[in-house]
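Enquirer: My questions are about this predicted structure, shown below with the sequence.
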Amino acid sequence: MVPLITRQDLKAAIDAGEVTVVDTMPLAYYEKEHIETAVNIPGFPYEDAAAFTRACAPDVLPDRDATIVVYCANVPCRNSELVGLELLNLGYSSVFKYREGIEDWVTAGLPTESSH
């Protein structure tokens, strides 16, 4: 299991520039709206999450010692857990999951951005 991080701790880490945020939603969702500064590694369809992670991680996450936080839509969504586990398998040393996801972030009125 990927260790969890709270919304408050994630916001503080983003503000301090101490974290790389990974949106694990499909590209179209990422382009529509994502947490500020987030990069994208799709975790859906679930059966492709590990392959997507192996393909994308070297480019979007070159530092295996960086603090990384993965998230997806909400608590029931499994994308972030699957991508996070694969990152740990690939040797990333500091991976956390923001379990409540972008729905919680938006509800709290925190900043997002779009790729459009």
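Expert: Perfect, thanks for sending it. Because the structure is a prediction, the values reported are computed rather than measured.
Enquirer: contacts and neighbour counts: CA atoms only from here.
Expert: Will do.
Enquirer: Okay, helices next: where are they in the chain?
Expert: Using DSSP state H, the helices of the chain run over 7-16, 27-32, 49-60, 79-89, 101-107.
Enquirer: Highest mean neighbour count across these, which stretch is it?
Expert: Highest mean neighbour count among the helices of the chain (mean count of other C-alpha atoms under 10 Å): helix 79-89, with a mean of 23.
Enquirer: Can you name every helix or strand that that one contacts?
Expert: For helix 79-89, the packing partners by 3 or more C-alpha pairs under 8 Å, 6 or more residues apart in numbering; DSSP states H and E come out as helix 49-60, strand 67-71, strand 94-98.
Enquirer: any chance of the helices of the chain in CSV, with distance to A73 too?
Expert: Converted to CSV, these look like this (distance: least, C-alpha to C-alpha, whole Å):
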stretch, distance to A73
helix 7-16, 13
helix 27-32, 9
helix 49-60, 15
helix 79-89, 8
helix 101-107, 5
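Enquirer: then this one, side by side with the first:
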Amino acid sequence: MATATAEPADTLATLTADSLKRELRSDRPPILINVLDAEAYQARRIPGSINVPTDNIAVVEEIVPDREAPVVVYCANADCTASPEAARTLQEMGYRNVRDFEDGLQGWRAAGYDLIGNAAS
């Protein structure tokens, strides 16, 4: 009897800055969530993102009731653990289309894209 092999629970879908930029310009852009604290969000963020800190990620249920909606989370950079933690929590909450922009703010800027915020220049 053949058995299906599930992906490991710690496998998260990710995307590049260029892919994210294309998707943000598409007809169905993802909900882009900065999971850093409010102060960091006000300082620097990707345009179009909303702020839901990792320790308050459950509030996404009120903001995004559709569990099939495309959601992308990000934090500061590839070493930051906040966005993968938030993505896993969202998956556990039943969200089925969650990805982590693992390069975060640093990767967005390195790809040549602008950030906004009171310390973005």
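Expert: Thanks, I have it. Please read all numbers here as calculations on a predicted model, not as lab measurements.
Enquirer: before we move on, back to that, select, out of the helices of the first structure, the one closest to I68 of the first structure.
Expert: helix 79-89 (8.8 Å; C-alpha to C-alpha).
Enquirer: Just checking the distance from that closest one to the centre of its chain.
Expert: 9 Å (C-alpha atoms, centre = their mean, to the nearest Å).
Enquirer: and it, which stretch of the second structure?
Expert: Aligned by TM-score structural alignment, helix 79-89 of the first structure falls on residues 82-92 of the second structure.
Enquirer: I'd like to know how far the counterpart of R22 of the second structure in the first structure sits from S94 of the first structure.
Expert: Superposed on the first structure with TM-score structural alignment, R22 of the second structure falls opposite A12. A12 of the first structure sits 16 Å away from S94 of the first structure, taking C-alpha to C-alpha, to the nearest Å as the criterion.
Enquirer: Spit out the contact partners of the spatially most central residue of the second structure.
Expert: Geometric centre of the second structure, nearest residue: V73, 0.9 Å, by C-alpha atoms, centre = their mean. The contact partners of V73 of the second structure, by C-alpha atoms under 8 Å, 6 or more residues apart in numbering, come to 32-35, 83-84, 86-87, 98-101.
Enquirer: And for the closest residue to V60 of the second structure other than its chain neighbours, the neighbour number?
Expert: Nearest residue to V60 of the second structure, sequence neighbours excluded (C-alpha to C-alpha, 6 or more residues apart in numbering): V52, at 7.4 Å. A count of neighbours around V52 of the second structure, defined by other C-alpha atoms under 10 Å, yields 22.
Enquirer: OK, contacts around L110 of the first structure?
Expert: Contacts here follow C-alpha under 8 Å, 6+ apart; on that basis L110 of the first structure touches nothing.
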